[in-house]
Structures are given as structure tokens and as C-alpha cells.
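Trainee: here is a sequence together with a model predicted from it:
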Amino acid sequence: MQIDKLAAMWQGYRQRGVIPTIHPDDGMFKGNPFLDDYDIVGESVLKVIVSILAIARKEAIYNIMDFGCGHGRGARYIRSLFPGAKITFCDIDPSCVEFCAHEFGGDAVLSSEHPSDIKIPGGMDLIWVGSVFTHVDYERMQILFDKLFAALGRGGILIATFRGHNTYEITKNDPIQAATQAQMLKDYEQTGIGYWPYPNAAGQVGMSDWGLSLASIERVVALGKRHANARLVGYSESGWANVHDVGAWTKR
């Protein structure tokens, strides 16, 4: 996308601002002692998207999916940057998709614990996946990647975040995390992939197996290499809010 067009979109977002309504059960907001982080992370979604659009050969975005939308930390920013786009909000928590679809304007699609069961509409120009691959093992990463990539239209862009090497270093240097997540660290060191299931995952909405993952650049890039029509257009270590790695692919 042309830089002048992106600049105009950014100026429009700044002028419009974002819808401020917060869901009472928004776990990313509720009880957060650093409320500025909510907005910083939300706007960082746009910074990632704009940086990818600047190098991808995609001049128009009409159809967007926010996969793993939660209660709208990123969705409210996506809606502001793309005021006229059709947005589909997808999450495993019904209250999340209902809230986002109502407050930010769009369609609601309920996700599933099993990625192969998710019904994702096709023809997407842009799919944003913030902090979903970060919580599943590599087998489910592959299934989910395939499902999302299949939903892209030609020239569509898939942007997803991962817990990469920087997160590995932080975890390794924290005595408590290093002890409780030792197997995940060991597996990452040996294979480039590690997974630690939350002890209380069954208590989360819709999830019986949900945890933390680590993925090396090589293993993330390999997700796209399994598709002949996938082109990697960007990879940034700690690119989302200076925490998660970001990978981006287009469909040829």
C-alpha cells in the first residue's frame, strides 16, 4: 500500500479516536495497574498492521477478521483505522464476539477449542491474530495456520503474533518461571518449539488445553513454507508492543 494512503488512514484514525466502551469482564483491562498499557498494546496492533501494509502488495482492505478478539483491546483500534471495512470478530468466549460485534460493528463468529472445527468465512483481505498461537502447541499452530490461511482471498494478508526468543530469555532468567516451565524451555532449546499447559486451563471459557508456547523464528517461518502460495512479507522480533514476535504472510 502506498505510504501517502497509509498516512491519510493514520491521520483519520487519530482524528476519530477509538470507541472507549470497556466490557466489565475485559480481563486485559480489569485489575490492570498499568491502564496505559491497554491503549499502548491496542495501538501497537495498528502499528504492526500499517508496517506490513507498507511492504505488502495490497492496496485495498475491505474484509477483515480479528481472530482471538477478546473484549476488543485491538478491535476498537482496527475499527478506527478501517471505518468502512467489514470486520468479523472471532473468539471462543461468546461474550467477547457479541460485545465486539455490537460495539464496533461487524459479524460474530464463535471459535472452538479444536481449530479444525472453526467455521471461518473466506475472502479475507486481512486477518489479525493477536496472542492465540502464543497459547497452543505446535500441532494446533499448524492446523490453525492452515485454517486461517485458507480463509484469505488472493493477495490477502495474515498477521500473527508468537512468543519467541526474547520471551525465552525472559522466562529462562526468571527463577520461578524457569522452574515451573522447565520442560517448555528444554523443548524449545532442542527443537525450537516448547509448550507449557496451564494447570487450571479447564477453568477457562471453552478450553481444556490452553497454555504458553515458545516458537523459534525457524519454526514460525516453517508454518508458511508448507503452502506453495504463501509469501512471507515480514518477521519482527518483539514487534508487537515490544513483547510478541510478529509474522506476516500473503497469499499469492
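Mentor: Great, that's in hand.

Trainee: rest of the way, CA atoms for contacts and neighbours
Mentor: Will do.

Trainee: the strands in the protein, which residues?
Mentor: Residue ranges of the strands in the chain, as given by DSSP state E, are 63-67, 86-91, 107-110, 124-129, 152-162, 193-197, 211-215, 230-240, 244-251.

Trainee: can you say which of the ones you listed is nearest to residue 185?
Mentor: Among the strands of the chain, the nearest to residue 185 by C-alpha to C-alpha is strand 193-197 (6.3 Å).

Trainee: by contact count, what packs against the closest one?
Mentor: The contact analysis (3 or more C-alpha pairs under 8 Å, 6 or more residues apart in numbering; DSSP states H and E) places strand 193-197 against helix 182-191, strand 211-215.

Trainee: mind putting the ones you listed in CSV, distance to residue 10 and mean neighbour count included?
Mentor: Conversion of those to CSV gives the following (distance: least, C-alpha to C-alpha, whole Å; neighbours: other C-alpha atoms under 10 Å):
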stretch, distance to residue 10, mean neighbour count
helix 182-191, 38, 16
strand 211-215, 31, 23
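
Trainee: give me the number of residues near residue 94?
Mentor: Here the number of neighbours of residue 94 (other C-alpha atoms under 10 Å) works out to 16.

Trainee: and it, what is it in contact with?
Mentor: With contacts defined as C-alpha atoms under 8 Å, 6 or more residues apart in numbering, residue 94 is in contact with residue 110.

Trainee: please apply the same query to the one 5 residues further on.
Mentor: Neighbour list for residue 99: 23, 71 [criterion: C-alpha under 8 Å, 6+ apart].

Trainee: skipping its backbone neighbours, what lies nearest residue 97 in space?
Mentor: Of all residues beyond its chain neighbours, the one nearest residue 97 is residue 108 (5.1 Å), with distances taken as C-alpha to C-alpha, 6 or more residues apart in numbering.

Trainee: could the strands of the chain be laid out in TSV, adding distance to residue 37?
Mentor: Putting those into TSV (distance: least, C-alpha to C-alpha, whole Å) gives the following:
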stretch	distance to residue 37
strand 63-67	20
strand 86-91	22
strand 107-110	26
strand 124-129	19
strand 152-162	17
strand 193-197	25
strand 211-215	21
strand 230-240	12
strand 244-251	14
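
Trainee: put this next to the first one:
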Amino acid sequence: MPQPKIWHDNTTARFVGDTFKRIRAVLRPGETRPLFIADAVAGTEEREHELETKSQLQWMQDFQDFTNGINTYFRMSEIYKSLYQNYCDSGVNLELNPVDNEFAAGTPMQAYLDVGIDALRVIIGALVNTGRQPPKTILDFPSGSGRVTRHLQAFFPDAVVVASDLYDRHLQFCAEILKVETIVSRENFDEIDFQREFDLIFCGSLLTHLPEPQFRAALRLLARSLSPTGIAIVTVHGRRSEYIQKNKPDGWNYLPDVAYAAKDAETLIAKEGFAYVEYDSSVTTALFPKQQTYGVSFSRPPLDNEPGGRRKKHSYSGLHRARLAQPPGRAHHRTSRSKRFLRTQS
């Protein structure tokens, strides 16, 4: 699969410099030629001649093309602002599934809801920033008992929302209470065919728990399930998760330090860009009986820095991720079901 073009600094500088020359040409129509230094940004005599002969009308069109991205952003912002107002006015279904293991005993109701709200924040940010119209078909995968599904349903009332999960108790709740379509998932992602394409797929807390073969298979499933203009928002354990694992005490990190060290996960992450540590079998049996393997994965982007400032390409996947910064003052919600289980068993 061809890799997306990477705009290096010199290319960007050349583009920006040329664009501002065009802008100046538009803003000073009385000039016989635009303000331009031939070799300032890799210019040539041919290019200078082209600039001299282009009509002011053409320059205006070029400037309009340049601003289209900004115009699209603000136009999309207005559309989603209207949807947000309707979301606030209509509210969200707050009924919870009593057998939802995402809502373990002692979990504050607000903490459960905040995770769904925060997921919606990331989703809307991605849609607006990429200039996408509100999706008409949405997949929440895996859905659980609708922790995020309920917010997607409320925010996009005209969309077809589909919940997919391995476990019947989740799907029954989503169908009967949240009134969304449901599809039974499979552990072998290569065997799944949703029989439709989606404009939006939210995949939270799935790849974060898979070994590399299933991690890759899940990405293949998401790719073939998107519509031509679709977008998938996928959560992974990146460098911040590495930091949490290495610097937080047991009970606040993802795995007991002993389990993390036993797999030499830190070395694997640095070398391969990927590491996976299996949960204790008692956790998998108690919480995920339909799954043969379940644990914690750590993954890095394909390109990462080596010591000495060199660039190294990890081979684990072609996944390119956009980083969406956490707003200042916002709590980071991690709801690891296995961790709560381990604490209750200690």
C-alpha cells in the first residue's frame, strides 16, 4: 500500500512562500507585477515570467483555493455546533445495563458518562478538522452496552447507528434500550463482514488489548468497512501509555510491573514499535470468556526517533495517527475492567 506523502519542512516553506507572493499580488492590483524576489523561495526565471503574465483574476482564484480549507473548517464548525445544541436539548439515554462490566461496582455514574462524552469530543474534533459532513452510517465497535453508542445516537439522530460486540448481553441492551441496530462480532476479524460501509467507525479499547496478528486483522477490517469518504477513530496505547506504565505505581498503571518486565516489553517497544503482554488467565476467564487471548498492547507510529536523532521505521503497521491534545484541566479517564477486577481480588 503506498504511503501518504510527507510534507517536509523545505516543501512546506516553498508552498507557504509562494502562496504569500500570490496574496500580495492580489492585495496590490495596481502593481505591474507582484512583489516577488526571483530566487527567494527556489524561484526561476520561468516562474517569474509566469507570475508577471498571470491575470489578477487568476490570482484571486488561487487565493480563494488557498482559503477553501479554512472556509470548510468554519462551515463544518457551524454544522456541528447546531448538532451539539440539539444534543444538549434532547439529552442522552442514561439507562445502564446492570450486567455491564464497564460499570463495575463503585464506579461513579459521572465517570462512566464522562468517558462517552470524551470519546464524542475526539470524534467531533476529527470530523470537523477533516472537513467531513455529519456521518449517515456509524459503527461503534466494540460497543459494550453503549457507553459511547448512546452519545453517538443522541448527537447524530438522523444517522443509522450500529453497535457490534462479541457478547449478547451488550447487544441485547443496545437493541432493546438504545434502539440501535446490532451485529454480532467474531474473535477472528478476517471472518467479519458487516454487509455495509460506514461513514464513521469508532473503535475504542480494542486494539489496546490485542496481540500483533489480531491488531493487524482489526485494522484490515476497519479499512474495508469504511465508505469512500469514511473515517475511523481508533484508540491505541502510545507513548503516553508507555510513560504511565513505567512511572506510575502498580494499581495505577496498565499492568503489574512484574508482568511488564517479564515480557521485556520496554525493549520490544523500542525495537519493534509494538509489545503485547497477556493478562492473567483468571482475568480473561472472568471477564472475557469468549476470547482466547486478551491483554495490553503498546504501539508506536511507524516512524520514531532512535537515540542520536536518527529516524527509524517500525514495521508493525501502516497506522498513521493524528494526535488530539487533551484539553487543559481535563481528567484522563482510564477504565480498565481488568484492573478493577484485580483490585477486587487482592
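Mentor: Alright, I've got the coordinates. The shown structure was predicted, so the numbers you read here are calculated from the model rather than taken from an experiment.

Trainee: related to what we said a few turns ago, so how far is residue 146 of the second structure from the counterpart of the residue nearest to residue 97 of the first structure in the second structure?
Mentor: Using TM-score structural alignment as the criterion, the counterpart of residue 108 of the first structure in the second structure is residue 182. In this structure, residue 182 of the second structure and residue 146 of the second structure are separated by 11 Å, where distance is defined by C-alpha to C-alpha, to the nearest Å.

Trainee: residue 341 of the second structure now?
Mentor: Computed with C-alpha to C-alpha, the distance linking residue 341 of the second structure and residue 146 of the second structure is 21 Å.

Trainee: which of these two has more neighbours?
Mentor: Between residue 341 of the second structure and residue 146, counted using other C-alpha under 10 Å, the more crowded position is residue 146 (29 against 16).

Trainee: wait, the more buried one touches residue 174, no?
Mentor: Yes: with the criterion set as C-alpha atoms under 8 Å, residue 146 of the second structure and residue 174 qualify as a contacting pair; they are 6.2 Å apart.

Trainee: residues near residue 27 of the first structure, how many?
Mentor: By the measure other C-alpha under 10 Å, the count of residues near residue 27 of the first structure is 12.

Trainee: same thing with the one 5 residues further on?
Mentor: Residue neighbour count, defined by other C-alpha under 10 Å, stands at 11 for residue 32 of the first structure.

Trainee: what's the spacing between it and residue 26 of the first structure?
Mentor: For residue 32 of the first structure, the distance to residue 26 of the first structure equals 10 Å [C-alpha to C-alpha].

Trainee: what range in the second structure does stretch 71-81 of the first structure sit on?
Mentor: Under TM-score structural alignment, the alignment places stretch 71-81 of the first structure onto residues 145-155 of the second structure.

Trainee: same deal with stretch 137-148 of the first structure?
Mentor: For stretch 137-148 of the first structure, the matching stretch in the second structure spans residues 211-222, with TM-score structural alignment as the criterion.

Trainee: what does the matching stretch contact?
Mentor: Residues outside stretch 211-222 of the second structure that contact it (C-alpha under 8 Å, 6+ apart) are 188-190, 192, 201, 207, 232, 274-276, 293-295, 297, 316-317.

Trainee: of the residues you listed, which is the nearest to residue 63 of the second structure?
Mentor: Taking C-alpha to C-alpha as the measure, residue 63 of the second structure sits nearest to residue 232 out of the contacts of stretch 211-222 of the second structure, at 31.7 Å.

Trainee: and that closest one, what's its match in the first structure?
Mentor: With TM-score structural alignment as the criterion, the equivalent of residue 232 of the second structure in the first structure is residue 158.

Trainee: also residue 272 of the second structure?
Mentor: Applying TM-score structural alignment, one finds that residue 272 of the second structure aligns to residue 191 in the first structure.

Trainee: can I get the helices and strands packed on strand 193-197 of the first structure in TSV including distance to residue 2 of the first structure?
Mentor: Compiled in TSV, those are given as follows (distance: least, C-alpha to C-alpha, whole Å):
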stretch	distance to residue 2 of the first structure
helix 182-191	39
strand 211-215	32
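
Trainee: for residue 79 of the first structure, which of these is the nearest?
Mentor: Using C-alpha to C-alpha as the criterion, the shortest distance between residue 79 of the first structure and those is 28.4 Å, found for strand 211-215.

Trainee: what is the closest one packed up against?
Mentor: The criterion is 3+ C-alpha pairs under 8 Å, 6+ apart, and the helices and strands that strand 211-215 of the first structure contacts are helix 165-172, helix 182-191, strand 193-197.

Trainee: need the ones you listed in TSV (columns: distance to residue 42 of the first structure).
Mentor: Putting these into TSV (distance: least, C-alpha to C-alpha, whole Å) gives the following:
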stretch	distance to residue 42 of the first structure
helix 165-172	20
helix 182-191	28
strand 193-197	26
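
Trainee: so which of the helices and strands packed on strand 193-197 of the first structure is nearest residue 36 of the first structure?
Mentor: Each of those was scored for nearness to residue 36 of the first structure using C-alpha to C-alpha, and the closest is strand 211-215 (24.4 Å).

Trainee: superposed on the second structure, what's the mean shift for that closest one?
Mentor: The superposed strand 211-215 of the first structure is, by mean C-alpha distance after the TM-score superposition for the first structure, a mean 0.7 Å from where its aligned residues fall in the second structure.

Trainee: and the angle for that strand with strand 244-251?
Mentor: 70 degrees (axes from the mean of the first three to the mean of the last three C-alpha atoms, to 10 degrees).

Trainee: strand 211-215 of the first structure maps to which residues in the second structure?
Mentor: Aligned by TM-score structural alignment, strand 211-215 of the first structure corresponds to residues 295-299 of the second structure.

Trainee: name the nearest residue to the residue nearest the centre of the second structure, sequence neighbours excluded.
Mentor: Nearest to the centroid of the C-alpha atoms of the second structure, with distances taken as C-alpha atoms, centre = their mean, sits residue 233, at 3.2 Å. Setting aside the residues directly before and after it, residue 233 of the second structure is nearest to residue 202 in space (C-alpha to C-alpha, 6+ apart), at 5.0 Å.

Trainee: of the strands of the first structure, which approaches residue 5 of the first structure most closely?
Mentor: Smallest distance to residue 5 of the first structure across the strands of the first structure (C-alpha to C-alpha): 16.7 Å, for strand 124-129.
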